[in-house]
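Peer 1: structure, please.
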Amino acid sequence: MLTPGDRVAVLSPSYAAPAEFPAVHERSLERLRDEFGLAPVEFPTTRRHSTPRERAADLMAAYADPAIRAVFATIGGDDQITVLPHLDPAPFVADPKPFFGYSDNTNLLNWLWCHGVAGYHGMSTMVHLSRASGVGPEVAASLRAALFTGGDLEIRPAAEFREDELNWGDPIALTGSVPSLTSPGRVWHGAGRVVSGRTWGGCLESLHPTLAVGRWVRPVADYAGSILLLETSEEMPSATAVFRMLRDFGERGLLEQFPAVLVGTAKATALFQPRPVEERQAYRDEQREAVLKAFAAYHPEAMIVFGVDFGHTDPQWVLPYGGRMTVDGIARTITAHY
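Peer 2: Just a heads-up that it's a prediction; the model follows:
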């Protein structure tokens, strides 16, 4: 566990958004200092577009520095898979400090998982620490549990959520807000039992390339009994694409390893690909049917919970990755063990 005053690395292991939107980045650093009492430390590539080898060097330097006690990603991106071949596992295994990120950072979370290092799925600094409305209570509570207190935290469903976005290139991004909508709520499938296990998974559009290249994929038996975290991004893949990606998981023998699956509230609109509010739930419904179709073919006994507030949604819970969670289908509760 960390203590106030500890130094934490703030890195851009995928897209260097601080290079394009420095004001948004600065606010996120202020909130790390003022609201969490941490001392953020930037590295050479935090604010600079750089090569995969350079970003890997910063990751290794952060893990090799004993004064750094946690590592945060500023945001995701789309090429982190090219960073992984340049990483030496030694400093990560020697000092397995927590890493926080999601989206394209699924690549690094999986890489760490394969080397026995747990992390946390969620909380990109520029997304969740820069909003004019402040740090959301779900992010704050789960981040404090992960960093400072440990213990068990119930991952409660949100009554309202937000999925519209502000353009960081517009000054209103630092002062404005987006509308809250009624949450689509959770849908339980195959409930009636309790599953506890360590977690694995992440953003589907990042997991699928990992399987395609075949690096840092362990034998299927190593995933047995794990809880699958599954969510999609602002790319908004079609239901057909989601089914086909999960079918590939099934053909590898992966889907049958997971007794429980948590599916994040699917993002159904994006800044540069907006969708009318009245059409968004249909997208989520179609995605749910695609997931159910895949599991019906490869693991019909799985317990699946849709509409969990993690991943590309707001509010967002920061969930253990490689750590443990409990899905109680009888009580209809989800608990993270930090």
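
Peer 1: going forward, measure contacts between C-alpha atoms and count neighbours the same way
Peer 2: OK.

Peer 1: so residue 261 is in contact with residue 227, correct?
Peer 2: Yes - Residue 261 lies in contact with residue 227 (Cα atoms under 8 Å); the separation is 5.6 Å.

Peer 1: so residue 28 belongs to a strand, correct?
Peer 2: No - per DSSP: H, G, I helix; E, B strand; the rest coil, residue 28 lies outside any strand segment and is helix.

Peer 1: to compare with the earlier structure, here is another sequence to fold:
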Amino acid sequence: MTSSCSNPSMVKPPRLQPGSRIAVIAPASSAKSERIELGMEALRKLGYEAVEGRHLRGRSPQYFSGTVQERLEDLHHAFGDASIAAIICSRGGYGSNYLLENIDLSLISKNPKPWFGYSDMTVLQNLLLDRTGLVSFHGPMVAADFCREDGVHRPSFDAAVAGGATSVGSAEGLRALRPGHASGTLYGGCLSMIVSALGTPFAAETEGKLLFLEDIGVKPYQVDRMLRQLILAGKLDGVSGIIFGEMLDCASPGADPDLLEAMILRVLDWFEGPIAIGLRSGHVSRDNVTLPFGIQAELKLSVDAGEDKPMLRFLEPAVRN
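Peer 2: So this is what the prediction gives:
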């Protein structure tokens, strides 16, 4: 079911309206019920109707929220149900790669909707963007972020679902590692997941992109290894700029606190575009920023009179009226 035209045109989903129904599904691992409840209540307080996927609270053997068929059923139902306006995953974990071969891309192409996730969801988001052109949202999940009082960066979330223009900068953690200016299609996700798809039919299509990469709990040498794998696979060729996330807990005990940043600059010493780090989207300590993957964006990293003034600006709405 995954066959589709290559390099499809961008497809923007419809914007959300007050009272829109949002399906909450778990394409990978199961989440704690209390965190699901808190997250769904937060969505209701924002004026939306939160609807549970049939297998949202499922727990199959080991670490999945359900069988492959059950998880596919919830994903397909959420896209196919005309009353559902958007989809937000409960959490990441592991397991989305089991769905890749049997996703009904035709169904999703006919029913484009905003859908939010990160971490393990990266492989699904990249697949849908690469094969159907569907803009997706690297942003807060129900049982990981909406369940926390400080879990969601509201300005970027609200702009994403309503079609507003926005930008993020130092207030959202963005810092310059190498100054410069770049533009392109915003794309990316969890570094570990992007690397895991290399050598498969579902490898990320990164050429011409403004690339966002983030992860959690990996040591600098492991980030080094993954970046080298991307380089050797040709996946950084043609990339206009690179933005790293907060990279939470990506340090080696007892090592120089600047080791990660120094390593990135060494490994990417050949890369001519601007490089930033620190943007809080995905695995973050607080205020998870929503990044619309698939739209045009520009990265400006300048040092003016010794003051770093980084900015990532979205050049178009991510949804249509």
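
Peer 1: neighbour count: residue 261 and residue 227 of the first structure, which is higher?
Peer 2: Shown here are residue 261 of the first structure and residue 227; by other Cα atoms under 10 Å, residue 227 has more neighbours (29 against 23).

Peer 1: any chance you could map the helices in the second structure?
Peer 2: Along the second structure, counting by DSSP state H, helices occupy 33-45, 68-80, 105-110, 122-132, 154-162, 191-196, 220-232, 259-267.

Peer 1: got CSV for those, with mean neighbour count and distance to residue 203 of the second structure too?
Peer 2: Compiled in CSV, these are given as follows (neighbours: other Cα atoms under 10 Å; distance: least, Cα to Cα, whole Å):
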stretch, mean neighbour count, distance to residue 203 of the second structure
helix 33-45, 18, 31
helix 68-80, 20, 20
helix 105-110, 15, 16
helix 122-132, 23, 8
helix 154-162, 19, 26
helix 191-196, 20, 7
helix 220-232, 16, 11
helix 259-267, 15, 21
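
Peer 1: distance to residue 17 of the second structure added to the ones you listed, as JSON lines?
Peer 2: Shown next, in JSON lines, are those (distance: least, Cα to Cα, whole Å):
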{"stretch": "helix 33-45", "distance to residue 17 of the second structure": "13"}
{"stretch": "helix 68-80", "distance to residue 17 of the second structure": "17"}
{"stretch": "helix 105-110", "distance to residue 17 of the second structure": "20"}
{"stretch": "helix 122-132", "distance to residue 17 of the second structure": "23"}
{"stretch": "helix 154-162", "distance to residue 17 of the second structure": "8"}
{"stretch": "helix 191-196", "distance to residue 17 of the second structure": "32"}
{"stretch": "helix 220-232", "distance to residue 17 of the second structure": "40"}
{"stretch": "helix 259-267", "distance to residue 17 of the second structure": "41"}
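
Peer 1: which stretch among the ones you listed comes nearest residue 54 of the second structure?
Peer 2: The stretch from the helices of the second structure with the least distance to residue 54 of the second structure (Cα to Cα) is helix 68-80; that distance is 6.4 Å.

Peer 1: same for the closest one, what does it pack against?
Peer 2: strand 21-25, helix 105-110 (3 or more Cα pairs under 8 Å, 6 or more residues apart in numbering; DSSP states H and E).

Peer 1: distance to residue 172 of the second structure added to those, as JSON lines?
Peer 2: Below are those laid out as JSON lines (distance: least, Cα to Cα, whole Å):
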{"stretch": "strand 21-25", "distance to residue 172 of the second structure": "26"}
{"stretch": "helix 105-110", "distance to residue 172 of the second structure": "32"}
